[in-house]
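Asker: Okay, structure incoming, though there's no sequence with it:
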């Protein structure tokens, strides 16, 4: 399993907080194409000028469920939730039970599209439960996956999730798991992608003019 490191270097001249987030995955369902929301994956609080902070993570992938107060929008935080480790190389499938012992059932290989996993929702809940599904990855706290993308769960439906392994660093103070506006946050962000690279470490620097540059090592 590959291990990656992203270091955020603050050369802006001001004390800044930063957030690391991912490009939203491609999500399709039996009923259509759900709206996918981006979560603050890793947060870096109050980095002083000339200082840096680092996150080291693996390429582990998790199916994610949670509750939230609807409607979901930028600023929404996640409530109770859970994860199930999935393998996109095996196109894993995982059922979700919405009543009684709420959560994911046993993960089984196969069923999802290539490079994806799928969540199979039963018909034992409805919109009033406020359930959310999504994608999670290891984040700020080792061993505890953090949501990186979220969409509304619908009963009696199947959701195919294809991760897009592109990352962004933007300045701003967020709570880990909080829904952010991807369109706005990614506009002036530093981009990181290890796809097709031999390097597994990157330094994202915010420059004095506010722009970002990325170097790989």
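Answerer: Alright, I've got the coordinates. What you are looking at is a predicted structure, and each value in this text was computed from that prediction instead of being measured.

Asker: from here on, contacts and neighbour counts on C-alpha atoms
Answerer: OK.

Asker: Would you mind measuring from the residue lying closest to residue 42 once chain neighbours are set aside to residue 81?
Answerer: Of all residues not flanking residue 42 in the chain, residue 20 sits nearest, at 5.0 Å (CA to CA, 6 or more residues apart in numbering). Relative to residue 81, residue 20 is positioned 21 Å away (CA to CA, to the nearest Å).

Asker: Residue 148 too?
Answerer: From residue 148 to residue 81 the distance is 13 Å (CA to CA).

Asker: Looking at the two, which is more packed in?
Answerer: Ranked by neighbour count (other CA atoms under 10 Å), residue 148 and residue 81 place residue 148 first, with 29 against 16.

Asker: ok, back up a step: quick check: neighbours shared by residue 148 and residue 81?
Answerer: With CA atoms under 8 Å, 6 or more residues apart in numbering applied, the contact sets of residue 148 and residue 81 do not overlap.

Asker: follow-up on the earlier one: what distance do you get for the residue nearest to residue 42 to residue 29?
Answerer: 27 Å.

Asker: Counting neighbours, go ahead and name the busier of those two.
Answerer: residue 20 (26 against 16).

Asker: Then that one would be within a strand, right?
Answerer: Yes - checked against DSSP: H, G, I helix; E, B strand; the rest coil, residue 20 lies within a strand.

Asker: Against that first model, consider the following:
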């Protein structure tokens, strides 16, 4: 019996796949270790969990030790985040024209988004819809802001700057947590998005028929590049 091959299209680079995988671990560690500094009343248990094993060996106040452990793990994760961001920047900026995250008509794209998700209509999307584009820009700008404000709090050039940086850092962390919940739900909870998850984390490619149905504008670009 003849087995039909499914034609596939490369949509994500190896660097994008690599960065996405590792950002999950790094961002998760950053959020977790940042919780006790965000609110000691709500998340003091994080400091206790981190400090208890250390206190067993060297003694001392569990909560104080936990905060110190959280602080240094947070800084270590931040250094890794900076390194990942640098790799992505230098690898991907030369390909910026192919990112397709530059919306031409925001109002029209928002209406398409509503038609697709609310009214269940088949609409012509490019590689990303406006929600995915907004999330991408939020992550790019957000990571830059979090790195800058984090470095200010670490090296403390002035207390005035540290105060402002702390407020922006805390706000950014809260927005990131909300955004991540929405992003994860959209990726996993909506069935038609799941092939994109597999592509981003494993294969880097999508079936041609999937692109034709869900991202027809991008599919036309791919077809024209093949000619």
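Answerer: Great, that's in hand. What you see is a predicted model; the values in this text were computed from it and never measured.

Asker: Could I get the TM-score for this pair?
Answerer: TM-score of the superposed chains, computed with TM-score structural alignment, normalised by the length of structure 1, equals 0.22; 89 aligned residues with a CA RMSD of 6.2 Å.

Asker: just to revisit the earlier point, so the residue nearest to residue 42 of structure 1 is in contact with residue 182, correct?
Answerer: No - the criterion here is CA atoms under 8 Å, and residue 20 of structure 1 misses it with residue 182 at 11.2 Å.

Asker: what's the closest non-adjacent residue to residue 10 of structure 2?
Answerer: Per CA to CA, 6+ apart, closest to residue 10 of structure 2 is residue 205, 4.1 Å.

Asker: doesn't residue 16 make contact with that neighbour?
Answerer: No - at 11.9 Å, residue 205 of structure 2 does not count as touching residue 16 under the criterion of CA under 8 Å.

Asker: Isn't residue 67 of structure 2 up against residue 36?
Answerer: Yes - between residue 67 of structure 2 and residue 36 a contact is recorded at 7.3 Å, counting by CA under 8 Å.

Asker: Between these two, which contacts overlap?
Answerer: residue 47.

Asker: Distance from the longest helix anywhere in structure 2 to the middle of the chain?
Answerer: Scanning structure 2 for the longest helix, with DSSP state H as the assignment, gives helix 62-92. Centre-to-centre, helix 62-92 of structure 2 and its host chain are 15 Å apart (CA atoms, centre = their mean, to the nearest Å).

Asker: next one: stretch 132-140 of structure 2
Answerer: That offset, for stretch 132-140 of structure 2, works out to 8 Å (CA atoms, centre = their mean).

Asker: helix, strand or coil for residue 9 of structure 2?
Answerer: Residue 9 of structure 2 ends up strand, using three-state DSSP.

Asker: need the contact list for it.
Answerer: By CA under 8 Å, 6+ apart, the residues touching residue 9 of structure 2 are 205-208.

Asker: how close does it sit to residue 56 of structure 2?
Answerer: Using CA to CA, residue 9 of structure 2 is found at 54 Å from residue 56 of structure 2.

Asker: How about residue 155 of structure 2?
Answerer: Taking CA to CA as the criterion, residue 155 of structure 2 is separated from residue 56 of structure 2 by 31 Å.

Asker: same thing with residue 147 of structure 2?
Answerer: For residue 147 of structure 2, the distance to residue 56 of structure 2 - CA to CA - is 33 Å.

Asker: Looking at those two, which one has more neighbours?
Answerer: For the pair residue 147 of structure 2 and residue 56, the greater number of neighbours falls to residue 147 (17 against 10), based on other CA under 10 Å.

Asker: Show me what counts as buried in the host helix or strand of the more buried one.
Answerer: Here residue 147 of structure 2, judged by DSSP states H and E, is contained in helix 130-155. By neighbour count with 16 or more other CA atoms under 10 Å, helix 130-155 of structure 2 contains the buried residues 130, 133, 135, 142-143, 145-147, 149-153.

Asker: how about those in JSON lines, adding distance to residue 42 of structure 2?
Answerer: Shown next, in JSON lines, are those (distance: CA to CA, whole Å):
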{"residue": "130", "distance to residue 42 of structure 2": "35"}
{"residue": "133", "distance to residue 42 of structure 2": "33"}
{"residue": "135", "distance to residue 42 of structure 2": "28"}
{"residue": "142", "distance to residue 42 of structure 2": "24"}
{"residue": "143", "distance to residue 42 of structure 2": "25"}
{"residue": "145", "distance to residue 42 of structure 2": "25"}
{"residue": "146", "distance to residue 42 of structure 2": "22"}
{"residue": "147", "distance to residue 42 of structure 2": "24"}
{"residue": "149", "distance to residue 42 of structure 2": "23"}
{"residue": "150", "distance to residue 42 of structure 2": "22"}
{"residue": "151", "distance to residue 42 of structure 2": "25"}
{"residue": "152", "distance to residue 42 of structure 2": "25"}
{"residue": "153", "distance to residue 42 of structure 2": "22"}
